[in-house]
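Engineer: I would like to see how this sequence folds:
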Amino acid sequence: MARHALGEDEKEARRNLILAAALELFLDDTRRLPPVALIAAKAGLAKGTLYLYFDSKEQIFTSLLSREWDDLFSVVTNSFAPAAGGAAAQAATFIGDFVTFLEGRPYFLRLDALGYALLEANLPLEQLRPFKRTFSDALIRAGSVVDAALALPAGRGIDLLVRSYALTRGLWQIADYPDHLRRDQDLSGHPIAQLEFGREIGMALGEYWRGALPNAE
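Structural biologist: Next up, the predicted model:
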């Protein structure tokens, strides 16, 4: 019989074990969330033990999504850290780092999309509220970093980041062409099937930031 984890370090290790198991299962099929029983089995835990740490699969994947967003906001703040070069160079650094992040974690946008479709719809408000508050606070901090780096009016950095995110989500949804259609002889030549997301989002963001920062060097 599994004993309860009592120490804080042990509890955190157990939580991370559950999150790692959930992510591994999600990578097997990123179009749906695996059930709690399967996550528990993957983590080597009893289902009841898992419920000591998370109330539902929605809470598990919200925690995963929150961790991913933390990493992405770190990309933003690191990209706009004080460095040589004007606004255009700093924006280019951010875009390159952002594309690298997305290509290194191809599941991120799928998980984020499920966040809207499934997680927020099924998560109790008392659990959803802190996630939203934490996200909002992190966005404000990241926007302030962009403002300071590019000498922008207060709040402009948030606008740039939110619109970049919207552009990314929209292009990803278009480019998310099912593999079986890409392989189909009659459909593989469709213009959408030819899109390479990483290349396209890099170009689209570059064009957007150049237009949004007309005085960039």
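
Engineer: When you work out contacts or count neighbours from here on, use the C-alpha atoms and nothing else.
Structural biologist: Will do.

Engineer: N78 is in contact with V145, correct?
Structural biologist: No - look at V145 against N78 with CA atoms under 8 Å: they stay out of range, at 9.3 Å.

Engineer: Show me which of these two is the more surrounded one.
Structural biologist: Set V145 next to N78 and count neighbours by other CA atoms under 10 Å: V145 wins out with 22 against 15.

Engineer: what about the more buried one, helix or strand, and which?
Structural biologist: helix 125-150 (DSSP states H and E).

Engineer: Flag every buried residue along that helix.
Structural biologist: 128, 131, 135, 138-139, 141-150 (16 or more other CA atoms under 10 Å).

Engineer: which strands and helices sit next to it?
Structural biologist: Helix 125-150 sits against helix 57-79, helix 156-175, with contacts defined as 3 or more CA pairs under 8 Å, 6 or more residues apart in numbering; DSSP states H and E.

Engineer: hmm, try it at 10 Å
Structural biologist: Using 3 or more CA pairs under 10 Å, 6 or more residues apart in numbering; DSSP states H and E, the elements in contact with helix 125-150 are helix 57-79, helix 87-104, helix 120-122, helix 156-175.

Engineer: Rebuild those as CSV, extending it with distance to K42.
Structural biologist: As requested, the helices and strands packed on helix 125-150 are exported to CSV (distance: least, CA to CA, whole Å):
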stretch, distance to K42
helix 57-79, 14
helix 87-104, 23
helix 120-122, 23
helix 156-175, 30
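
Engineer: before we go on, could you also do this sequence so I can check it against the first one:
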Amino acid sequence: MAAGAEATMGLRERKKLQTALRIYRTAVELFLEKSFDAVSVQEIADAAEVSKMTVFNYFGSKEDLVFRPIEEHFSDAARAVRDRAPGESAVAAVRRQFLEMVETRDPSVGLHAEPYARRIRQLIIDTPVLMERAYLTSEKGARALADQLTEETGDATLALIAAATLSAARNALVEEHHRRIDAGETVDEVARDAADRARDAFALVENGLRDFARRQ
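Structural biologist: Next up, the predicted model:
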């Protein structure tokens, strides 16, 4: 949360936010140190100097301690389509939002120089129960996009195809960013052509694959 936004909160709200952040950071550090499965909620509570009940009051489950701050990004595409301007297509809206995130080096698209987000990503990859949660949450985001498109077009089948294609393009771009950085490229190097790659990817979606991989 931005410092300006926090400054406008009352004392009680600021204390609640600080407690939630302390619990979250404590939990993630313990997970990274010992593994997700090896850490109990009671251990997190003790390290954060709160009760176990307080942990559950702020975070409904152990998995929420990892996903709560990042889960909203799984529905980014659905929000872009829902909030787009009149005359803007679904593809254009998702492309515009993604390019804005590339420009600002948003951690959710894998382009932030701070390695903390990538450490959390690796934690998720290394933990089966978290990978399952990530998959289900990603599917939920794609379904929200499909539902939005169905509401607008009345065609559930085509809406589902469009949502799946847009989600796949977006996910592939993010994974490419992570893959290149994991292979040793700097964030600046990856970001340098990220916008061009995104435009190419969404152009492929926009053109309906009609000229893709045409056999000669």
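
Engineer: Got a TM-score for the two of them?
Structural biologist: With the length set by TM-score structural alignment, normalised by the length of structure 2, the two chains reach a TM-score of 0.54; 171 aligned residues with a CA RMSD of 4.6 Å.

Engineer: What's the match for S74 of structure 1 in structure 2?
Structural biologist: The alignment partner of S74 of structure 1 in structure 2, by TM-score structural alignment, is R79.

Engineer: so who does its match touch?
Structural biologist: Neighbouring residues of R79 of structure 2 by CA atoms under 10 Å, 6 or more residues apart in numbering: 72-73, 93-94, 97, 141, 144-145, 148.

Engineer: tilt between the helix holding V145 of structure 1 and helix 57-79?
Structural biologist: Orientation check (axes from the mean of the first three to the mean of the last three CA atoms, to 10 degrees): helix 125-150 of structure 1 against helix 57-79 gives 10 degrees.

Engineer: ok now helix 125-150 of structure 1, how far from the chain's centre?
Structural biologist: 14 Å (CA atoms, centre = their mean, to the nearest Å).

Engineer: center of structure 2, which residue is that?
Structural biologist: For structure 2, the residue sitting closest to the mean C-alpha position, by CA atoms, centre = their mean, is H73 at 3.6 Å.

Engineer: I181 of structure 2 versus that residue, what's the distance?
Structural biologist: Distance of H73 of structure 2 to I181 of structure 2, computed by CA to CA, to the nearest Å: 20 Å.

Engineer: same check, this time on P86 of structure 2
Structural biologist: Distance from P86 of structure 2 to I181 of structure 2, by CA to CA: 37 Å.

Engineer: Name the residue in those two with the higher neighbour count.
Structural biologist: I181 (18 against 6).

Engineer: For that one, list the residues it contacts.
Structural biologist: Applying CA under 10 Å, 6+ apart, the residues near I181 of structure 2 are 110-111, 118, 175, 187-190.

Engineer: That one maps to what in structure 1?
Structural biologist: With TM-score structural alignment as the criterion, I181 of structure 2 matches D176.

Engineer: so what's the residue nearest to S89 of structure 2 when sequence neighbours are not counted up against?
Structural biologist: The shortest distance from S89 of structure 2 to any non-neighbouring residue, by CA to CA, 6 or more residues apart in numbering, is to V81 (8.0 Å). With contact taken as CA under 10 Å, 6+ apart, V81 of structure 2 is in contact with 88-94, 97, 145, 148-149.

Engineer: wait, isn't A40 of structure 1 in contact with L52?
Structural biologist: No - using CA atoms under 10 Å as the test, A40 of structure 1 is too far from L52 to be in contact (11.4 Å).

Engineer: Could you check which of the two has the larger neighbour count?
Structural biologist: Applying other CA under 10 Å to A40 of structure 1 and L52 shows that A40 carries more neighbours, namely 20 against 12.

Engineer: Would you mind measuring from that one to Y53 of structure 1?
Structural biologist: With the distance defined as CA to CA, A40 of structure 1 ends up 11 Å from Y53 of structure 1.

Engineer: Likewise for L150 of structure 1?
Structural biologist: With CA to CA as the criterion, L150 of structure 1 and Y53 of structure 1 are 42 Å apart.

Engineer: about what we covered before: so how far is G155 of structure 1 from the match of I181 of structure 2?
Structural biologist: Counting by CA to CA - D176 of structure 1 and G155 of structure 1 are separated by 32 Å.

Engineer: now L25 of structure 1
Structural biologist: Distance, L25 of structure 1 to G155 of structure 1, by CA to CA: 39 Å.

Engineer: where do the contact lists of A40 and Y53 of structure 1 overlap?
Structural biologist: With CA under 10 Å, 6+ apart, A40 of structure 1 and Y53 have common neighbours I18.

Engineer: mind listing what Q148 of structure 2 touches?
Structural biologist: 78-79, 81-82, 142, 154, 156, 159-160, 163.

Engineer: Pull out the buried members of the residues you listed.
Structural biologist: Buried among the contacts of Q148 of structure 2 by 16+ other CA under 10 Å: 78-79, 81-82, 142, 156, 159-160, 163.

Engineer: Determine which two of those are furthest apart.
Structural biologist: R79 and A156 (18.3 Å; CA to CA).

Engineer: Contacts only, for D70 of structure 1.
Structural biologist: So D70 of structure 1 contacts 64, 134-135, 138-139 (CA under 10 Å, 6+ apart).

Engineer: now it: how far from R141 of structure 1?
Structural biologist: Taking CA to CA, one finds D70 of structure 1 at 12 Å from R141 of structure 1.

Engineer: Much appreciated, bye for now.
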